[in-house]
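Engineer: The amino acid sequence is not available; the structure is as follows:
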């Protein structure tokens, strides 16, 4: 489902109508619905994500679900740089590394999740 970016409250997502949006940088937003959610990225941002990860069993077309796939755009796009402080950036980056290692281990190296997972943001 290709939709305009950024989405708006009330617009469609793979999980139903969007109830809440949280910007994660200029090309990504977290969306939540009554039942689920995830991350929506712009087409420009999607082009910066390794092609084999554009679609998974749960995600596609710039939508990345919140349980297994949110970490793909988070790491690929360096979204830790947009966190409000360094402590939160380190915490969420470490969680993203853990998530990728668990659900997408074959792509960990491409996402920078194959080294130190002590919560240190990349770059």
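Structural biologist: Nice, thanks for sending it over. Quick caveat, the model's predicted, so the values are computed rather than measured.

Engineer: For the rest of this, base every contact and every neighbour count on C-alpha atoms.
Structural biologist: Fine.

Engineer: Against residue 99, how distant is residue 45?
Structural biologist: Applying C-alpha to C-alpha, to the nearest Å, the value for residue 45 to residue 99 is 20 Å.

Engineer: When those two are compared, which one has more neighbours?
Structural biologist: When residue 45 and residue 99 are compared on other C-alpha atoms under 10 Å, the one with more neighbours turns out to be residue 99, at 20 against 16.

Engineer: Next up, a structure to set beside the first:
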């Protein structure tokens, strides 16, 4: 039976909080009053009742209410329990890596080691492990950086990752390496399933439209925005035009703001 458990409480400033082993979480209300940001915290050994919003550091995502916060905490708890059960071990392996000398290393399985350096990190797979990967996932050198390429390793060897890690890896592949995801799973992704596929669809839909590539507040029309746009949102040596956009309407959007030439005033 694992010894990792969750402790819930309320901070000194009345915020929902929880501690799981070394992980401290605080629900910080959003400025618009809608929902909360789940923040990681560094409160040291203080009891939860002595924590405060000032202890908050990074962000773990958004939740709607107390039920959402508890669900998030329970997901983190399951992740840490599963990680403990996987039996990953710290090893001393001072090898050179693409990001500098390895300072610490964790063995996930035989032939699969995660290295940390002073500035970055990632996985190294030995020749046998790397050769066994699906060709669309494999990187020839066997090094997989921690920001995105690690998802290739998780897709190839899911049994050595937690459920939370596998969901994160799947999302990374869908959004940023959809060709690889489709080759592994044998089907095409829809626009709603992949950021890249949605961006490609947006580009097709608006290839002849003016798309804002930069924006600034208008000095002559308080509250409005001057949007500099190009056809299709192209950036390399593309002709530009400037349009006046109502400030209440302008939002960068998921892939860019589309100019309506019948309503947005051309300033050039």
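Structural biologist: Structure's in. What do you need? None of these values were measured; they are calculated from a predicted model.

Engineer: quick one: the helices in structure 1?
Structural biologist: Here structure 1 has its helices, by DSSP state H, at 43-46, 71-76, 86-103.

Engineer: For my notes, please list these in TSV and give distance to residue 35 of structure 1 for each entry.
Structural biologist: Below are these laid out as TSV (distance: least, C-alpha to C-alpha, whole Å):
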stretch	distance to residue 35 of structure 1
helix 43-46	25
helix 71-76	19
helix 86-103	21
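
Engineer: Figure out which of those is closest to residue 22 of structure 1.
Structural biologist: Of all these, it is helix 71-76 that lies closest to residue 22 of structure 1, at 13.5 Å by C-alpha to C-alpha.

Engineer: For that closest one, enumerate the helices and strands it packs against.
Structural biologist: helix 86-103 (3 or more C-alpha pairs under 8 Å, 6 or more residues apart in numbering; DSSP states H and E).

Engineer: Kindly recompute the last result at 10 Å.
Structural biologist: When contacts are defined as 3 or more C-alpha pairs under 10 Å, 6 or more residues apart in numbering; DSSP states H and E, helix 71-76 of structure 1 packs onto strand 37-41, helix 43-46, strand 63-65, helix 86-103.

Engineer: Could you give the separation of it from the chain centroid?
Structural biologist: Taking C-alpha atoms, centre = their mean, to the nearest Å, one finds helix 71-76 of structure 1 lying 5 Å from the centre of the chain it belongs to.

Engineer: try stretch 70-85 of structure 1
Structural biologist: 7 Å.

Engineer: what's the longest helix in structure 2?
Structural biologist: Identified as the longest helix of structure 2 according to DSSP H is helix 66-86.

Engineer: What span of structure 1 is that one aligned with?
Structural biologist: Under TM-score structural alignment, helix 66-86 of structure 2 corresponds to no residues of structure 1.

Engineer: I am finished for the moment; much appreciated.
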